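Q: Predicted model and sequence below, questions to follow.
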Amino acid sequence: MNWDRIEGNWKQISGNVKTQWGKLTDDDLTQINGNREILEGKLQERYGYAKDEVKRQIDTWSTNVRTM
């Protein structure tokens, strides 16, 4: 799924994000609000991932995500 669709359907998809990355809080999801760059930063902050690892994980996740 392309990122514009993820951003547009963030409220429906955010549960899937929390399932994928359980260390993200509800406040994190609210702050992210569909913004990929903020999601990348939050994943680096919560998990200590390198930037390239974060990008890889998000790319893999976004390819497989489905809206409800």
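A: Done, it's in. Numbers count the residues shown, from 1 in each chain.
Q: Could you use CA atoms for every contact and neighbour count after this?
A: Fine.
Q: those helices in the protein, which residues are they?
A: Using DSSP state H, the helices of the chain run over residues 3-8, 10-20, 26-32, 36-47, 51-64.
Q: Now do the end-to-end distance for stretch 40-58.
A: 8 Å (CA to CA, to the nearest Å).
Q: Mind putting the helices of the chain into JSON lines with mean neighbour count?
A: As requested, the helices of the chain are exported to JSON lines (neighbours: other CA atoms under 10 Å):
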{"stretch": "helix 3-8", "mean neighbour count": "15"}
{"stretch": "helix 10-20", "mean neighbour count": "16"}
{"stretch": "helix 26-32", "mean neighbour count": "14"}
{"stretch": "helix 36-47", "mean neighbour count": "16"}
{"stretch": "helix 51-64", "mean neighbour count": "14"}
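Q: alright, now check it against this:
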Amino acid sequence: MNWDRIQGNWKQFKGQAQANWGELTNDDLDVVEGRREELVGKIQERYGIAKDEAERQVDDFTRTNV
């Protein structure tokens, strides 16, 4: 998993993240700015899921989009 690549190209990955997690707003994704922990937190908040589930989803996203 190469989160550094996602963070460095966040503007490109932002659209993919929003397509994957439709409940996240542009403002949410602007706040995230490619930071993994921020993304996990926003997913938890918007979807009401546990941290480990949000982390699994982010890991799956990373595997399929990098």
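A: Okay, I see it. Given the structure is predicted, the values throughout are model-derived calculations rather than measurements.
Q: Can you calculate the TM-score here?
A: Remark: TM-score between the superposed chains equals 0.96 [TM-score structural alignment, normalised by the length of structure 2]; 66 aligned residues with a CA RMSD of 0.9 Å.
Q: what's the closest residue to Ala50 of structure 1 other than its chain neighbours in contact with, if anything?
A: Leaving aside its sequence neighbours, Ala50 of structure 1 sits nearest to Gln44 (CA to CA, 6 or more residues apart in numbering; 6.5 Å). The contact partners of Gln44 of structure 1, by CA atoms under 8 Å, 6 or more residues apart in numbering, come to Ala50, Lys51, Val54.
Q: Next: Ile43 of structure 2.
A: Residues near Ile43 of structure 2 by CA under 8 Å, 6+ apart: Trp21, Leu24, Ile49, Ala54.
Q: Kindly recompute the last result at 10 Å.
A: 21, 23-24, 28, 37, 49-51, 53-55, 57-58 (CA atoms under 10 Å, 6 or more residues apart in numbering).
Q: now, among these, which is nearest to Trp10 of structure 2?
A: Asp28 (12.9 Å; CA to CA).
Q: Next one: the closest one relative to Glu38 of structure 2, how far apart?
A: Taking CA to CA, one finds Asp28 of structure 2 at 9 Å from Glu38 of structure 2.
Q: ok, now Asn26 of structure 2?
A: From Asn26 of structure 2 across to Glu38 of structure 2, the span is 14 Å (CA to CA).
Q: who touches both of these two?
A: Joint contacts of Asn26 of structure 2 and Glu38 (CA under 10 Å, 6+ apart) are Val32.
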